[in-house]
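[1] missing the sequence, but the structure's below:
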């Protein structure tokens, strides 16, 4: 956990020299030493505070300059601006849309559009569409992530400052973010990652400030920083669900902190169990309950704004869609009667229930035997082979105007081949555990196969006796004898089925992937009384019901993002910056935006992570062998503060290895920020060790003991004050000079201008980056 000391809190950080007055026995004068320490500390504290503030202002100004420089270029839609710009427009038009990410970041973009008086008429349909021609205030939109990206550099600096690190360490950590091409590139466009990374950094800063107040538990400041930590965490997860990793980071630190509070031997004295309970409850309230309430609040705002029917309707249930005005689907919903001809459509894959005269092969590729029955498949286009007639279970029931109701048993007759839909205990082509769907002749369907042709219509969230309707009634077709649900999936069947989708019986009835709807009723006459529509009133649903429904849909569709992408990458590639993402190109000028980090900065930070792990292992090994190579303060800082940064990196990186969805380089940005913090801390650890020895010597001198270092270290004020941080400053200068050179070299790919010649592009293909215009 981060050290509570401030940069002025120790001799090592104050950089003050102390000359001691010797007595006859060689011991230091305690009174004289105390006076010198207090006077030097007061003077050095003021100077140091001024230095930190001055550098903070300079770094913040540079951060704004690098983020806003040329932000109006290019003046056309770039990469995923097609999504998040479009969502902002939908908010401004109050039109319902669906996205796999929570609403907070998109609401901020909509707020920027509202501030400048934009009406949202442009929908960002295609990459390359002109902002100028369509009169879009795109610079205002891009200013939001640019501001947050610049402030992220400032917050990184403050994290190091609040954690008690020296000025060189603060400059290195903030400089690695300031001069990183990936952070700059991602914060100059209408994308969500600037909000995500800023909220993540704020959560670390707020928690460090909260932790430093642990000796003032339950004070006003203590509560303030606890609540602000929870708010930052909420903003993080309310932007993207990967914000959950910040909860893991802070949660792990809180667990360690609570475990220490349980220790009866803790320096501050043992806590009673009721007192410990208060600490636990306060943290649970501030870091779990409050963030969850903030998280719900953004969804409430989301639902309150989006009141009109829009492109997101299809992702929601009919009950939800009835809460939206101008809903076309509900306006075209008709009650289904027995003997109607219907077209069934799978909700998720949009495939139609289809059949044709071709039959299943005798054997599949794996050697299993089929029924050789008529093929029943999923087909992406609507034609007459998708027409089915819905029949009552009782063959003698000839009432034409009787409505189909929820939980009715029905049969489906395929009109073109005059056969009846059937499922039976034969394995499907791709799923040996699922049942095959085929058809039976009319004679068999009402004879020996009668039971196998019965299906239950089970409307989602439907009531007993509810009317079955086209379009609006989302339902599952349950095979009555075996209780399997009719299901399909995107993987196409072989050539013998014309590469259409497999239809089979899924034994797991609960998943939403079993849901179908009636797309059309081709047999419905134009003058049928069912076409007479009464004016519909917009209904309402409880907030939590709408929220739960949207959450289920968001999680499901997020997990379905598994398709390949030409610029997708794997987590092991990110720390080494093995590939980037092409955002935008312009052939005429040979300009391009290629999302890529600063290679030298990333490789340095990744190397330092390995160095940190090596230092910890070496220290542990030495301790096991009875060798104590570090002073208490250095080890405490190494394990607690630097360890907290390393924990933040690990929790924002390793979970991606178990994800099955598409992944891109931008997913590493929060982890990269944490690696920059580790880098600053390790540079101080490596290049400022003399200070630790000097401080140890002074403490020994003050106690009247023999100094642990040569005496000239104790009496040389110039060496202690002037040279203590010199190695760290030299290291910082070298690191930032190298990183700045790499940053400048790749700037044309980050800012999108100027255009590069073939030779210049080839020079930048360091690891074979798939850049454009390399020929």
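    Sure thing, it's come through. Just so we're clear, the structure is a prediction, and the values are computed from it rather than from any experiment.
[2] When you work out contacts or count neighbours from here on, use the C-alpha atoms and nothing else.
    Fine.
[3] Please identify the buried residues of stretch 232-247?
    232-240, 242-247 (16 or more other C-alpha atoms under 10 Å).
[4] no wait, stretch 261-271
    Residues of stretch 261-271 classed as buried: 261, 271 (neighbour count, 16+ other C-alpha under 10 Å).
[5] Show me the contact partners of that stretch.
    By C-alpha atoms under 8 Å, 6 or more residues apart in numbering, the list of residues contacting stretch 261-271 from outside reads 260, 276.
[6] One more: stretch 675-684?
    Residues outside stretch 675-684 that contact it (C-alpha under 8 Å, 6+ apart) are 156, 160, 165-166, 168-174, 176-177, 604-606, 608-609, 612, 642, 645-646, 649, 728, 731-732.
[7] State the helix or strand in which the residue nearest to residue 64 when sequence neighbours are not counted lies.
    For residue 64, ignoring the flanking residues on the chain, the nearest one in space by C-alpha to C-alpha, 6 or more residues apart in numbering is residue 150 at 5.1 Å. Applying DSSP states H and E as the criterion places residue 150 in helix 138-162.
[8] ok, residue 99 - contacts?
    Residue 99 neighbours (C-alpha under 8 Å, 6+ apart): residue 554.
[9] Please enumerate the strands of the protein.
    Taking DSSP state E as the test, the strands found in the chain are 341-346, 352-359, 374-379, 387-392, 409-414, 419-427, 435-441, 455-459, 475-479, 485-492, 501-506, 516-520, 581-586, 591-595.
[10] okay, pairing it with this:
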């Protein structure tokens, strides 16, 4: 037969050059493809295979629970952002209004668990390191909520891979990437929101896959059920944190693609049928989830019915909808020339002075100033606790003013009983040679020595809102000495000896930022007139949607203003390879610390797998342009319908962070990391599956089959690396092990800022 010319061959349609194996493949048994899987596939699996999946899913769930509940009681102190989310639970239980950047769903769950545990909400989680045991806080049940969500996230990951048609071994490996990841474990065993967020991200993916598998039975009961559950999961994500919009975008891409296929007239769909599909998705993925989202805000406003620390963020009209809390009833505006008592927040002791002086020498031989003692005493009625607050300006025009005292003001304190002024100076305190001694000096002596400036103090507001009127019981401040820049401080670690009547020492702490420097005005003595009267606040009503719109605007405004620097903030380009971490908690005296970092071998493996995926796609697209068909059609569906879906979801959860100007931290990557794990499990099985066309493999029977022994060997090796990585970083995940400097240095990874304590 004569050969054809090159021009004739070029003129032939491209499909004539496709390998004949493609026509044969249609008769071969199809493997399950995610988003292209037969809805009856699970019923076709023999009972023994079903039992195998269930057995290993149960095993992975138990493993996930074990590593998350292990040492969940340690430390029995406030850790990292438990400062915020534990505090919010307390506000819910006391029904006092607060402001936060995140929607209320997950915070309400934490408060509900605390309520079931009998917690009264009095502890306010003010500082990292505050003891739970001392204040009888049921922190273990509150942490257990996160651990439960983290555990069942692993269950969902296993079943996502199962429903996507992957082997049992792939399901085990993929779920292990989450179950034994140090970052996920660390984040899902504390009182935080991310466990709830990540669980519902996984639930959204799982429910949508189950819904899509019903596409051949549209508008059936199961079809509606899984579509509704997808919308409910999406609503829960965005009701936890607003980054849930990234999950909406991920599912939205799949929904748009699905609707585009339904719109194709070649599939026999009418416009009426398309409209029905569109309406069902609109109602169950948008309208109903939005109503659920609004419902949680309605609960939020209903529970928080009393005035609280969030009032100042809202308009006067909004504040008028809040009733007075117990604190608001007792809080009074402090004015200059008021006689007040001042209480230390941590020890709840009152600032005190009396007509006794410090000894000439302390027990260690150091010499004191022999000035009048300033101490702290337990809460009892004693006129030696009375202090008059005066303006810092002693001129005749200012000294008599009776205007309100504001946070941030400079002032003086006169001890009423002895008629002297409080000051601190460069003399060592009784117990702390590096801290300054506090004393009271008579006014006459100060005038003679021209040292009146040494009596000037300043209120540093803890809430960072200088200018607010100082209120008794409600305003927490640090009392800073202006000339020497030290903060007034007391402690009950050690009491003064008999010469100090076993009272607490008061001194000047050079560590201004120390959280134990906080004081507040406990009472105003002899208050009379209008300020002494309690006038019940008239509570007004405001439409729910108006309150919601106002709160949304303030939430977005405050979120955009989170641009200040933080020592553990990081950039998104550092996240996939886990080049940095976050310090959650440290205990220097025992050389223990909790540091948020991922399982490094896993994170690097995921980066390699994503690179392999992009290389496969690029190679396939280029070779097909040249008429070379290396991948069979079923393998291409696996790549473009399933693995590409995981990749698109990962991109939706990762790349938007590059556009944000606010503070960003490694834990923001955890939802994207979950999707990277799904992609990694999928691509590893793909690499060990015969995905070539019959033209390249020469053996049609092996197409679509896994190289079992090679695949098992690789998975076992990778699982060993996963276990090693988890165990290696476990001491800084749980924080229950004292590490030497050498042991800490071994775990120092890239830009991690671990604490070294000799």
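    Right, received. Where do you want to start? None of these values were measured; they are calculated from a predicted model.
[11] Need the TM-score between these chains.
    The TM-score (TM-score structural alignment, normalised by the length of the second structure) is 0.67; 539 aligned residues with a C-alpha RMSD of 3.0 Å.
[12] picking that back up, quick check: which of the strands of the first structure is nearest to residue 32 of the first structure?
    Proximity to residue 32 of the first structure (C-alpha to C-alpha) singles out strand 591-595 among the strands of the first structure, at 59.5 Å.
[13] Mean deviation, the closest one versus the second structure?
    The superposed strand 591-595 of the first structure is, by mean C-alpha distance after the TM-score superposition for the first structure, a mean 0.3 Å from where its aligned residues fall in the second structure.
[14] Who are the packing partners of that strand?
    Strand 591-595 of the first structure sits against helix 181-186, strand 581-586, helix 747-751, with contacts defined as 3 or more C-alpha pairs under 8 Å, 6 or more residues apart in numbering; DSSP states H and E.
[15] So residue 630 of the second structure is in contact with residue 694, correct?
    No - assessed by C-alpha atoms under 8 Å, residue 630 of the second structure is found out of contact with residue 694, at 9.0 Å.
[16] packing partners for the longest helix seen in the first structure?
    When the first structure is parsed with DSSP state H, its longest helix is helix 30-68. Applying 3+ C-alpha pairs under 8 Å, 6+ apart, one finds that helix 30-68 of the first structure makes contact with helix 11-14, helix 138-162, helix 167-178.
[17] For stretch 627-645 of the second structure, buried residues please.
    So for stretch 627-645 of the second structure, counting by 16+ other C-alpha under 10 Å, buried means 629-645.
[18] That stretch: end-to-end distance?
    End-to-end distance of stretch 627-645 of the second structure: 26 Å, with C-alpha to C-alpha, to the nearest Å as the criterion.
[19] How about stretch 161-172 of the first structure?
    Stretch 161-172 of the first structure: ends 12 Å apart by C-alpha to C-alpha.
[20] Enumerate every residue touching residue 725 of the first structure.
    15, 168, 687, 688, 691.
[21] For the fourth one, give its distance to residue 725 of the first structure.
    Shown here: residue 688 of the first structure relative to residue 725 of the first structure, a distance of 6 Å by C-alpha to C-alpha.
[22] Next: the third one.
    Using C-alpha to C-alpha, one gets 8 Å for the distance from residue 687 of the first structure to residue 725 of the first structure.
[23] Name the residues of the longest helix of the first structure that are buried.
    Here helix 30-68 of the first structure shows 33, 36-37, 40-41, 44-45, 48, 52, 56, 59-60, 62-64, 66-68 as buried, counting by 16+ other C-alpha under 10 Å.
[24] still on that earlier bit, relative to helix 30-68, how tilted is the helix holding residue 150 of the first structure?
    Helix 138-162 of the first structure runs at 160 degrees relative to helix 30-68, counting by axes from the mean of the first three to the mean of the last three C-alpha atoms, to 10 degrees.
[25] Measure how far helix 138-162 of the first structure is from the centre of its chain, please.
    Offset of helix 138-162 of the first structure from its chain centre (C-alpha atoms, centre = their mean, to the nearest Å): 18 Å.
[26] Now do the residue nearest the centre of the first structure against residue 666 of the first structure, distance only.
    Geometric centre of the first structure, nearest residue: residue 242, 3.0 Å, by C-alpha atoms, centre = their mean. To residue 666 of the first structure, residue 242 of the first structure is 12 Å away according to C-alpha to C-alpha.
[27] how about the helices in the stretch 151-300 of the first structure?
    Taking DSSP state H, counting those that start in this stretch as the test, the helices found in the stretch 151-300 of the first structure are 167-178, 181-186, 193-212, 220-237, 244-261, 273-284, 290-305.
[28] any chance of those helices in CSV, plus distance to residue 457 of the first structure?
    Listed next are the helices of the stretch 151-300 of the first structure as CSV, based on distance: least, C-alpha to C-alpha, whole Å:
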stretch, distance to residue 457 of the first structure
helix 167-178, 58
helix 181-186, 49
helix 193-212, 44
helix 220-237, 39
helix 244-261, 39
helix 273-284, 45
helix 290-305, 31
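[29] ok so, going back, winner for burial among the helices and strands packed on strand 591-595 of the first structure?
    Stretch with highest mean neighbour count among these: helix 181-186 (a mean of 26; mean count of other C-alpha atoms under 10 Å).
[30] Which strands and helices lie in contact with that helix?
    Helices and strands touching helix 181-186 of the first structure, by 3+ C-alpha pairs under 8 Å, 6+ apart, are helix 193-212, strand 591-595, helix 747-751.
[31] hey, which of the helices and strands packed on helix 30-68 of the first structure is tucked in deepest?
    helix 167-178 (a mean of 27).
[32] So which other helices or strands are in contact with that helix?
    helix 30-68, helix 138-162, helix 669-687, helix 726-745.
[33] Is it possible to get TSV of these that adds distance to residue 76 of the first structure?
    Putting these into TSV (distance: least, C-alpha to C-alpha, whole Å) gives the following:
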stretch	distance to residue 76 of the first structure
helix 30-68	17
helix 138-162	9
helix 669-687	25
helix 726-745	24
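[34] Let me know which of these is the nearest to residue 583 of the first structure.
    helix 138-162 (15.0 Å).
[35] Remind me which helix or strand residue 376 of the second structure belongs to.
    With DSSP H and E as the test, residue 376 of the second structure turns up in strand 372-377.
[36] what span of the first structure lines up against that strand?
    Aligned by TM-score structural alignment, strand 372-377 of the second structure falls on no residue of the first structure.
[37] can you pull the buried residues of that strand?
    372, 373, 374, 375, 376, 377.
[38] Adding distance to residue 94 of the second structure, write these out as a markdown table.
    Listed next are these as a markdown table, based on distance: C-alpha to C-alpha, whole Å:
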| residue | distance to residue 94 of the second structure |
| --- | --- |
| 372 | 42 |
| 373 | 39 |
| 374 | 36 |
| 375 | 33 |
| 376 | 30 |
| 377 | 29 |
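[39] Thank you kindly, that will do.
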